[in-house]
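Undergrad: With the sequence up front, the predicted model follows.
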Amino acid sequence: MRLNFAEVTNFRALQSVKVHIDDQTTLIVGRNNSGKTSFVDLFARFFGNDRPRFTLDDLPASCVRKIDQAVRNYRQAERLRESNPEQAFTLTDRAIELLPEIRLRLTIAYQEDEDLSAISAIIIDLSEDCHEAVIEARFEVRSALDFLRSATKERATDKQIAKLFQRHFHATFHAIGTSAASEVSVGIERSVARQIVSTMFVFAQAKFDDVSADRTRNLSQTFEKFIKTYHEDEHTNVAKFEGLLVGMARRLDSSYDDIFAPVLTWMNAFGNEVFGPGQKPRIVSELDPVSIVKNTTRITYASGDGGRQLPEGHNGLGYSKLAFTVLQVISFLEAHRRASPKPAVSLLFIEEPEAHLHPQMQEAFVRGIRDLLEGQDAEGVQVIMTTHSSHIVASGHFEAVRYFDCTGQQLKVKDLAEFRHKTEPVPAEETLRFLAKYMVLHRCDMFFADSVILIEGTTERLLMPAMIRNCAPQLRREYVSVVEVGDAYAHRFRELLIFLGVRTLVITDVDSVALVVKEDTNGKPRNTYPACPTETKGAKTSNATLKLWLPGLEQVDALLAATDEQRTFDRVRLAHQVAEAPGRRCGRSFEEAFILANADILAKELDHLTVKHSFIQHLQVPITPEEITKNAYAIAGSLDGKKTDFAFDILMLDGWSTPRYIAEGLQWLITSPNE
């Protein structure tokens, strides 16, 4: 058995979402405030240790407005109760229908040959073709009329409505029929629901103090809880610990006889008023293993020379957080192993495990969790992990990612397991293989970004922060993911970017080439396509992104004449080299475009450039901006292998201009609505 789907209704930003849960590990990703924490929190509210509590603020704003409207409808119904009872009845029904409820619906899949006793309480459909059971947790009104009467009677303000919400709404649990024709609902107790769905939560906000005072003892206390869990298992080595305590208790009893003998003698002097006839009190010790461990256990670390043991507060936050999380996971797996009967679904929620962990440790953590699940008796355990870490996403499985997209008016959950079915049939498998490898080798920042910029090479990557600062400073307040994809792979991201719906600027080169016929070694003519200036007659582009994606043109003349609409699709805009002004030359590459846009300053500062030789070998004296402009194509060609040096030269210059095509693209990112 496993949890197949979780559907959330009317909880904060999660107005209506359905999340497919992976068999082993599900990664919940998305930008800040996209609902990731709310998703975990709703499980904790319904299936955690505390009684479910919700406030009016847990409802979406639209639901709060529905409550206000319901109260207004009922007030109007009360005024019409005598004069127009039919209208009053209709308004009352409308008011009741408007009252919202928070729902968490879980669909559990099972096989015919499994032991179904764990979910017998929620199996309603007995059809042989049915292999799902549904449990639903609700926070709903006890009596709609009582709530509406109270709100109307008190002429409730917003603050009073909030109090009435907590007073009149409560948590209920139901078994739901899976028949599409009719959804039968049967109430069950919360205790039964928690026996079906077992949960554990490792939250991001664990309190660790990076101080040497060691007051919090988080790790030590966690180990105390771990010992308590193990103590309940008769098959562990805790029995040896108890044997040691028995011997210690005997020695303590003997010492107590000596220590407390005077006290008992004095008390006996008071006669039978204190102890009855024949009563001989004795002080004995009761050493409980869990009580001994509690508040007497400390985690220590060996000092550098091994001569001293240092308290846990001397260790770094990263190691403490990692140890804390791993211990929590092991405790949950141990409890799952010992559970009898086992719950139908065991869910382990880990919220933002990357806190205080450096990238390599984040990747090691994901691998370690995977190994734990495979190495322990963890069958049936499903991990749901929220993260802002591209390293964790890259170390996980591509199809386990659930992207919480909050760019529209209503949050959507985009399932990368479905991505395979939404790509074009022919390139789908090739695209998926490429993305899966790329996500492992590189980082997945695009899952968390407000905007994405795809670039070709090192020069653009090094200069992009400066170009954003120069011509689009507003973007510095956003999370912009700059992804280097090379000159032949940007189009491979087409399906993924469109699927995610993230605002994207693709910066690429014209890469103009011309047909040249040469003879091969056998004297036969052979077509070749060497690079050429963009103004070459009949030039074409060799750039797959321009040919296969946007604007979908091959002739350079047509590319340079393309409109902004031709370079834009949905929320993706493509930027390639264009002339800085009408009638001027257009660059083939970024380097040539930069030279054409900054010929004046390059002529002035040429002696200070480390790549000076790449310039002067193509220039006539005196070196002027016009001379540099005329030879920009040849100069850019000489920069191959020196592009990083050229980028650092640019960063050392003052007053340079961002090439027009990039400046216009960055401005589009600012003006394009992020929804």
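TA: Received it, and whenever you're ready, just let me know what you need. Values in this document were obtained by computation on a predicted structure and should not be read as measured data.

Undergrad: Please make it C-alpha for all contacts and neighbour counts, starting now.
TA: OK.

Undergrad: Looks to me like Ala449 is in a strand.
TA: No. Per DSSP: H, G, I helix; E, B strand; the rest coil, Ala449 lies outside any strand segment and is coil.

Undergrad: residues near the closest residue to it other than its chain neighbours, how many?
TA: Counting by C-alpha to C-alpha, 6 or more residues apart in numbering, Ala449 lies nearest to Tyr479, which is 5.1 Å off, once chain neighbours are set aside. The number of residues packed near Tyr479 is 16, by other C-alpha atoms under 10 Å.

Undergrad: how much space between Tyr479 and Glu626?
TA: 40 Å (C-alpha to C-alpha, to the nearest Å).

Undergrad: Tell me the spacing between the nearest residue to Arg31 once chain neighbours are set aside and Ala77.
TA: Among residues not flanking Arg31 along the chain, Phe448 sits closest, at 4.4 Å (C-alpha to C-alpha, 6+ apart). Noted for Phe448: a distance of 49 Å to Ala77, by C-alpha to C-alpha.

Undergrad: repeat for Ala663
TA: Taking C-alpha to C-alpha, one finds Ala663 at 60 Å from Ala77.

Undergrad: And here is the other one:
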Amino acid sequence: MRIKKIAIENYRLLKQFSIDLEEIMSLVIGKNNTGKTSLLTVINSFLNGSEKSRFSFDDFNIDFKKELKTLIEEDLPLESDYKPIGIKLKLFIEYDESDDLTNISRVMMDLDPDNKTIILGYEYHLTYDALERIKTKHSEFQTKEANKKAENQNYKIRDVYDFLKIYQSDFFKSNRKSIEYDKTDDKENDDVYIDLDSEKISTKEIINFKFISAKRSVTNKENDKTLSTQTSEIYNQTEKTDEQNEQIEMFKDELISTDYTLSTIYESLFENVVEKVRRFGGIRNDDSTISIESSLQHRELLSGNTTVMYKHNDTTLPEYNNGLGYMNLISMIFEIEIKIQEFKKSKLERPSDINLFFIEEPEAHTHPQMQYVFIKNIKSILNQGIVREDGDNRKLQTVITTHSSHILAESNFDDVKYLKKESENDVIAKNLIDLKIQYQEDPKQYQFLKQYLTLNRAEIFFADKAILIEGDTERILFPTLMKKIDFEEKRRYEGLSEDDPKLPLCSQNISIIEVGAFSHIFEKFIEFIGIKSLIITDLDVVGNDTKKCRVAVGTNYSNDALRLFFNSATLDELKSFSIDNKKIRKNGEVWQSDINGSLCVVYQTEENGVTARSFEDAFIQINREFINEKKEGFRGLKNRSLFDDNDNDSYKLAEECVNKKTHFALDILFHTDENYTNWQIPQYIKEGLLWLKQ
């Protein structure tokens, strides 16, 4: 039994939101402010929160606030036309023949043996009766506000939003339902349901939700005892579940003995937890290790009587002496152990059918290697599920949210859920595995994309913008090209006595990705993630013999990306396109020119009456004097004397003088002055970067 989908309405950015969950682990990724924390908080508010403090007016989606404002200020609709509105959560639960149906049988809406889905609905809504009352209350509020204004002309009248901030909780109420599911249409029927509140049916036995927040309390201040407190909590949970009885009885028998004896018992009691810390990278042979030692003289008996110490060179040191990253990792492992013990419940109380565990941003304070180790090991622990000594074992379904490209790179591509802002007030969730369908005509392309992104460039999922480049030359130069653009734009605006309204390129969240000659393979992926993207490629002109040649004598081109994105435009057409023609948007299956398009594909354009074929050709053409002056210091050049003959054009110099492209790029960097003023950026690159900066 598992949750296969979660649907949310009108909660913060989650306006009409749904996300599919995997059976064991779902990795939820996305940039900041895309609803990852909101997903956690809305589930917790409905499943664990109290009625009184469940939601505030600020939790309402902005569009929903506007809808509510209209309802309150305009005429009362007919009751037959009105459906209760508010924040809603739906859990789509899937079960099979092997599951114990004792608990969910009470909420089943359909006895069809082929229908193995139930929907639990949680609502914080405004009923028709409450709408009538809130409109009356608002009228009274307006009258009082008008009277206050009459008495004091400086008084600022409060509007309907101010009213709702004060009184919303008096009219919105929570409700729980089991909603009919139509397997034929794969959708819910909200009009047919069981009212779980009026029927006094609990869902606690069906689903248990727990989480570890990103706001963890661990610090390395001297008075911090977070880890020590957690070990006591693990002990208390273990005692409450009546597990490890032998160790606990030993603990009680030896409670009045020496700290040394108790420390030996702790070593046995916490052996599994310490082993998990070791597996996650918290302990290495050449690094400090942890031990849990008794400190009875500082604690009340049976509670809080453990202190985490670090063993280092035969010396034990208190927990706060270790680095914050290690402390956070160890604390998280302890917290996972505590939550798993809580999921088990007591001997007299069986675990819930579904145990949903949410871990928020496990990467906090940890370096990349720790993040790799964490995600590599966590799935093996989660796969064990909820294991009890009495044999009543349940699965553990986990959701992990992250900003870490390192965690993503080590994860199963098919487990990943990508949150993306559709607008300023709406977020959607996409399954990365859905990309497989889009690449079904050429599965090899999907396999390449999947391997490349997870192994090399997972950070693009967290970027606001992306630059797709061909190779090492661009990779070496582009940070400097972006810095040069920023310097030039800053000087330009200083001359105008005003500030540049756009953030500098180097201050923007831009991911630079090497794609070689495969940028066309990334077409569907670019569309999928939907971020503003710049592709920088070469014109790659060829002659009638299909061999590369000067653009001036060329008849065609060999660049597959240009052929795809510009619909097999001719070479002459490509040469005639302006920067606006190169801004494109997908329309159905075809990319079309669109000045407001979110993708721009640039290539060499005419400068000084000549169009170059490659980056080196374009750079030499407009920076020949710069290279001439320093050519003896350019280690990436050969046949340097060719630069002395003015009849040798930039194409010939690029072909016959550039010994190794990466060395040539490094030469440019080495000889650049501190203000980036002694050479120029080729026009096609400059146009693209200025577009991306906007």
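TA: It's in. Since this is a predicted model, take the numbers as computed values, not measurements.

Undergrad: What would you report as the TM-score here?
TA: The TM-score (TM-score structural alignment, normalised by the length of structure 1) is 0.81; 590 aligned residues with a C-alpha RMSD of 2.9 Å.

Undergrad: still on that earlier bit, corresponding residue for the residue nearest to Ala449 of structure 1 in structure 2?
TA: By TM-score structural alignment, Tyr479 of structure 1 lines up with Asn509 in structure 2.

Undergrad: check contacts around Ile336 of structure 2.
TA: Ile212 (C-alpha atoms under 8 Å, 6 or more residues apart in numbering).

Undergrad: Tell me how far the aligned partner of it in structure 1 lies from Ile96 of structure 1.
TA: Matched by TM-score structural alignment, Ile336 of structure 2 corresponds to Val329 in structure 1. Relative to Ile96 of structure 1, Val329 of structure 1 is positioned 44 Å away (C-alpha to C-alpha).

Undergrad: what does Thr629 of structure 1 give?
TA: 75 Å.

Undergrad: now Gln15 of structure 1
TA: 19 Å.

Undergrad: before we move on, what about His442 of structure 1?
TA: 53 Å.

Undergrad: Between the two, point out the one with more neighbours.
TA: Neighbour count, other C-alpha under 10 Å: between His442 of structure 1 and Ile96, Ile96 has more, with 20 against 15.

Undergrad: Just to check, that one is in contact with Ser143?
TA: No. Using C-alpha atoms under 8 Å, Ile96 of structure 1 is not in contact with Ser143; the gap is 9.5 Å.

Undergrad: buried residues in stretch 110-117 of structure 2?
TA: In terms of neighbour count (16 or more other C-alpha atoms under 10 Å), stretch 110-117 of structure 2 has its buried residues at Asp110, Asn115, Lys116, Thr117.

Undergrad: same question, stretch 503-522 of structure 1
TA: Arg503, Thr504, Leu505, Val506, Ile507, Thr508, Asp509, Val510, Asp511, Ser512, Val513, Ala514.

Undergrad: What of stretch 643-656 of structure 1?
TA: Lys643, Thr644, Phe646, Ala647, Asp649, Ile650, Trp656.

Undergrad: Sort out for me which of those are in helices.
TA: Lys643, Thr644, Phe646, Ala647, Asp649, Ile650 (DSSP state H).

Undergrad: ok, so of the residues you listed, who is nearest Thr222 of structure 1?
TA: The closest of these to Thr222 of structure 1 turns out to be Thr644 (C-alpha to C-alpha; 50.1 Å).

Undergrad: State the distance from that closest one to Arg65 of structure 1.
TA: Taking C-alpha to C-alpha, one finds Thr644 of structure 1 at 57 Å from Arg65 of structure 1.

Undergrad: and what of Ala575 of structure 1?
TA: Counting by C-alpha to C-alpha, the gap from Ala575 of structure 1 to Arg65 of structure 1 is 44 Å.

Undergrad: Of those two, which one has the most company?
TA: Ala575 (25 against 14).

Undergrad: Isn't the more buried one up against Ile662?
TA: Yes. Ala575 of structure 1 is in contact with Ile662 according to C-alpha under 8 Å; the separation is 6.5 Å.

Undergrad: where do the contact lists of these two overlap?
TA: Ile507.

Undergrad: So what's the gap between stretch 163-179 of structure 2 and the chain middle?
TA: 30 Å (C-alpha atoms, centre = their mean, to the nearest Å).

Undergrad: okay, that stretch sits on what stretch of structure 1?
TA: Under the criterion TM-score structural alignment, stretch 163-179 of structure 2 matches residues 160-176.

Undergrad: Give me the mean distance between that stretch and structure 2.
TA: Overlaying structure 2 shows stretch 160-176 of structure 1 at a mean distance of 1.8 Å from the equivalent residues (mean C-alpha distance after the TM-score superposition for structure 1).

Undergrad: What count of nearby residues applies to the one in structure 2 that sits across from Ala151 of structure 1 in the alignment?
TA: By TM-score structural alignment, Ala151 of structure 1 lines up with His138 in structure 2. As a burial measure, His138 of structure 2 scores 18 neighbours (other C-alpha under 10 Å).

Undergrad: Could you do the one 4 residues further on as well?
TA: Residues within reach of Gln142 of structure 2, counting by other C-alpha under 10 Å, total 16.

Undergrad: give me the element it is part of.
TA: Assessed by DSSP states H and E, Gln142 of structure 2 sits inside helix 128-151.

Undergrad: What residues of that helix count as buried?
TA: Result for helix 128-151 of structure 2 [16+ other C-alpha under 10 Å]: buried residues Tyr128, Ala130, Leu131, Ile134, Lys135, His138, Phe141, Gln142, Glu145, Ala146.

Undergrad: Roughly how far does the second one sit from Asp572 of structure 2?
TA: By that I understand Ala130 of structure 2. From Ala130 of structure 2 to Asp572 of structure 2 the distance is 68 Å (C-alpha to C-alpha).
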